[in-house]
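Peer 1: got a sequence here, can you build the structure:
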Amino acid sequence: MQRRIKIFLPGLVIIFTASVLSILLSCRKNPPQNYREVVLYCSVDQAIAEPIIAAFEEQTGINVLARFDTEASKTVGLVQRIRAEAISPIADIFWSNEIFHTIRLARESLLATYVSDATKDWPSLYADPNGQWYGFALRARVIGYNTARVAAGEAPKCLEDVLDGKWKGRIVMAAPEFGTTGGDVSSWFAHYDLVRATETLEGLKANGIRLVAGNSTAVRMVATGQADVCFTDTDDVYAAQRNGWPVAMNYLDQGGDGALAIPNTAALIEGGGNREEAEELMDFLLSEQLEKMLAGSDSHNCPIRPVLAEQFKLYAIPKLLGVDYEKIADRLPMAIQTAREILR
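Peer 2: Okay, here's the model as predicted:
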């Protein structure tokens, strides 16, 4: 009798497990009638984006299936995925922490046109002329420095300052292939010219600049004394300061003409399967509520709405570089290739 029980129990376990799996799979294949979802590709830092996504889900009842990328392949990984899935898109919407790759996706006809009440009167500087993407919530390029090793008065205040020989062996920046660094380098080619931008890269090489995996890594190296200054973004310095690290920043001014501001962008994916839900998420991303949440987050993005910008003026970018984002996107592949050849 005891032997029969021992044989019978494992059989019950197998049957029970199979039944549970069958129920779960059935629910997956046949969701409730009122179930709604949207697939989001997001290059904004996950810790920043998740509370915002949760707020949208709570307000709308729409489930957001979010895919994030890594610091080392920031934005580029998701951009490559969108290209690879062009014939049969998985994503419905792309929320990027930068603008340059978004512009290039629009040129490749991978983004859908979208116009709504939310996009009415959107500032032309931050809107695609065909309505394929919209920009909001700015960050800026900055020079981060270690306050225990570099006095505020001595810290470099513009791109040209970093070329001074006294910074030799003391500089780090993220590899230009990924994230905002590529767009920053490309802006040198757009703002100056080919000769001067190339000379700037050669000057950084002569000063022994080191390339690292990402902006946050560059800031961490400065904070721990492995470097004294770095090129990075405002949000990475704010994160360091929140952690109590000895890091401050000066805006990365280009020749006295201002620092590069980089907006978030939102865009619908051409051929995405959940259009209605994607449009609701799109309007949410372009809402005043979203900009307020980002300004109040650890990222402290600068709002493009004047009323919010005044409310969060502590995070205002003093002087915006007057450069055409389209021109920066034009030069992006060439700038990255040139930087790779010179700095490696």
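
Peer 1: hey, let's count contacts and neighbours off CA atoms from now on
Peer 2: Noted.

Peer 1: tell me the secondary structure for V142?
Peer 2: What DSSP: H, G, I helix; E, B strand; the rest coil gives for V142 is strand.

Peer 1: state the distance from it to V219.
Peer 2: Distance of V142 to V219, computed by CA to CA, to the nearest Å: 11 Å.

Peer 1: one more: Q254?
Peer 2: From Q254 to V219 the distance is 20 Å (CA to CA).

Peer 1: could you do L125 as well?
Peer 2: 30 Å.

Peer 1: swap in G322?
Peer 2: 26 Å.

Peer 1: where exactly do the strands run in the stretch 201-344 of the chain?
Peer 2: 210-212, 229-233, 247-251, 261-269 (DSSP state E, counting those that start in this stretch).

Peer 1: neighbour-wise, which of V142 and V219 wins?
Peer 2: Taking neighbours as other CA atoms under 10 Å, V142 and V219 compare with V219 leading, 33 against 26.

Peer 1: need the contact list for the more buried one.
Peer 2: Contacts for V219 were tallied using CA atoms under 8 Å, 6 or more residues apart in numbering; they are G144, C230, T232, D236, V237, A240, V247.

Peer 1: here's the other one to compare against:
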Amino acid sequence: MSALKPTLFASTLLAVAAPASAEEVNIYSYRQPELIKPLTDAFTSETGIDVNVVHLKQGLVERLQAEGTRSPADLVFTVDISRLNAVVEADLTQSVESDVLNANVPDLYRDPEGRWFGLTTRARIVYASRDRVAEGEITTYEDLADPKWEGRICTRSGTHAYTVALTSAMLHHHGEEETRAWLEGVKANLAHPPEGNDRAQVKSIWAGECDISLGNTYYMGKMLSNEEQQAWADSVRIVFPEFEDGGTHVNVSGVAMTAHAPNRENALKMMEFLTSPAAQEIYAEANFEYPIAPGSTPAELVASWGEFTVDDVNLMDIAQQRGAALRLTEEVDFDAGN
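Peer 2: Next comes the predicted model:
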């Protein structure tokens, strides 16, 4: 049995929302259209409820704020815990109570207050040169600051959401003093100032410009699916580092119900559908990510990258460190390089 528990802010304003259609659900999404279409099609086929998707590249929070109680959006799809938390902190989501959601989404991957729920995960890993980095040469995130990697690391901007999330996790495990030292150590080991995306770092390894890089697991799948980039992927192997007192850092793609959702019951049905093992496997396979519902399994290609131990920290605890992580990154002038 499922029930909704709107926040006080949401319940006050929902009363004046526009009348809801019984046959639709509306989504604002940062995810690419081709990644979520298989899911929306499957949901409509199963329920008869139409799904309307607005795909945004930026400005989701600002759009919801501007629309206020008149917003047609029922659900928000996005990636990265900091982006999910930004919608929560702006009071643009409502709490949802659902036995189905709680059964499908482990505690690590949902907000304790029910304001967002994870759908799939990706690990933040090391891409290591097959030719120049020996097996077992790097095993922890702390290793990245070891002087032996001087001039051998490539990474994207330290202020990018993916990098900030990893730094936030470092703060959670080690505190500010050690994290500052770690950032300074990694900066000293950079082959060149941070630039480009995760795939660009692997290209740099392929070109001999560096030996290891940070990246998300799913980029391996994307590179292998691209004729030009297959050679980049073949030049590296995936290494799953761990924190010295934890596991491998993961981030999440997730869904949240908007504060003024005009189609709340349909939105809940879709959330429960999305978190089902079958739907998560569809979503994860399309994105080269990991499904999180108990009993679900990753696609064969993703499983072939190896097993790892997930860092046992609720992602909301990581999100709370974001401000401090960004401040430290800027204070050490990480993006200036060494």
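
Peer 1: who's in contact with stretch 37-45 of structure 2?
Peer 2: Residues from elsewhere that reach stretch 37-45 of structure 2, judged by CA under 8 Å, 6+ apart: I49, D50, V51, M270, F273, L274, A279, I282, Y283.

Peer 1: if you set the cut-off to 7 Å instead, what comes out?
Peer 2: By CA atoms under 7 Å, 6 or more residues apart in numbering, the surrounding residues in contact with stretch 37-45 of structure 2 are D50, V51, A279, Y283.

Peer 1: same deal with stretch 309-322 of structure 1?
Peer 2: D257, G258, A259, L260, A261, A295, H300, C302, P303.

Peer 1: the fifth one -> structure 2?
Peer 2: When you say that, I think you mean A261 of structure 1. Aligned counterpart of A261 of structure 1 in structure 2: V250 (TM-score structural alignment).

Peer 1: how about that match: what's its closest non-neighbour residue?
Peer 2: A123 (4.2 Å; CA to CA, 6 or more residues apart in numbering).

Peer 1: wait, what's in contact with the counterpart of that neighbour in structure 1?
Peer 2: Correspondence of A123 of structure 2 to structure 1, assessed by TM-score structural alignment: A140. A140 of structure 1 makes contact with D233, T234, A259, L260, A261, I262, according to CA under 7 Å, 6+ apart.

Peer 1: take those and lay them out in CSV including neighbour count and distance to A213 of structure 1.
Peer 2: Formatted as CSV, these follow (neighbours: other CA atoms under 10 Å; distance: CA to CA, whole Å):
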residue, neighbour count, distance to A213 of structure 1
D233, 27, 14
T234, 27, 17
A259, 26, 23
L260, 28, 21
A261, 25, 22
I262, 26, 20
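
Peer 1: touching, Y109 of structure 2 and T120? I think so.
Peer 2: No - counting by CA atoms under 7 Å, Y109 of structure 2 sits too far from T120 to count as a contact (8.8 Å).

Peer 1: quick one: the helices in structure 2, in order.
Peer 2: Remark: helices assigned in structure 2 by DSSP state H are 8-14, 33-47, 60-67, 81-89, 99-104, 161-188, 198-206, 218-224, 230-234, 264-274, 277-287, 300-303, 315-319, 322-331.

Peer 1: most tightly surrounded among those helices?
Peer 2: Comparing these by mean neighbour count (mean count of other CA atoms under 10 Å), helix 198-206 comes out on top with a mean of 23.

Peer 1: tell me where the stretch 1-150 of structure 1 has strands.
Peer 2: 37-42, 63-68, 93-96, 111-112, 134-146.

Peer 1: okay, the angle between the longest one and strand 261-269?
Peer 2: Comparing the axes of strand 134-146 of structure 1 and strand 261-269 via axes from the mean of the first three to the mean of the last three CA atoms, to 10 degrees yields an angle of 140 degrees.

Peer 1: how about the match of A261 of structure 1, what does it touch?
Peer 2: Shown in contact with V250 of structure 2 (CA under 7 Å, 6+ apart): T121, R122, A123, R124, V310.

Peer 1: and the first one, how many neighbours?
Peer 2: It stands for T121 of structure 2. 24.

Peer 1: returning to what we had before: between the contacts of stretch 309-322 of structure 1, which is closest to L78 of structure 1?
Peer 2: A261 (21.7 Å; CA to CA).

Peer 1: state the distance from the closest one to G183 of structure 1.
Peer 2: Taken as CA to CA, the span from A261 of structure 1 to G183 of structure 1 is 10 Å.

Peer 1: same question, E202 of structure 1
Peer 2: For E202 of structure 1, the distance to G183 of structure 1 - CA to CA - is 18 Å.

Peer 1: P176 of structure 1 now?
Peer 2: Per CA to CA, P176 of structure 1 is found 8 Å from G183 of structure 1.

Peer 1: again, but for S26 of structure 1
Peer 2: 46 Å.

Peer 1: over to I87 of structure 1?
Peer 2: 28 Å.

Peer 1: not counting sequence-adjacent ones, nearest residue to the counterpart of N215 of structure 1 in structure 2?
Peer 2: Mapped onto structure 2 by TM-score structural alignment, N215 of structure 1 lines up with D198. Among residues not flanking D198 of structure 2 along the chain, G215 sits closest, at 5.1 Å (CA to CA, 6+ apart).

Peer 1: and the one you found, what pairs with it in structure 1?
Peer 2: Under TM-score structural alignment, G215 of structure 2 pairs with T232 in structure 1.

Peer 1: so that match touches V142, yeah?
Peer 2: Yes - assessed by CA under 7 Å, T232 of structure 1 is found in contact with V142 at 5.5 Å.

Peer 1: distance from the chain centre to stretch 63-75 of structure 2, please.
Peer 2: 23 Å (CA atoms, centre = their mean, to the nearest Å).

Peer 1: and the end-to-end length of that stretch?
Peer 2: 13 Å.

Peer 1: quick one: contacts of it?
Peer 2: The contact list for stretch 63-75 of structure 2 (CA under 7 Å, 6+ apart) reads 13-14, 17-18, 25-28, 255-258, 260-264, 267.
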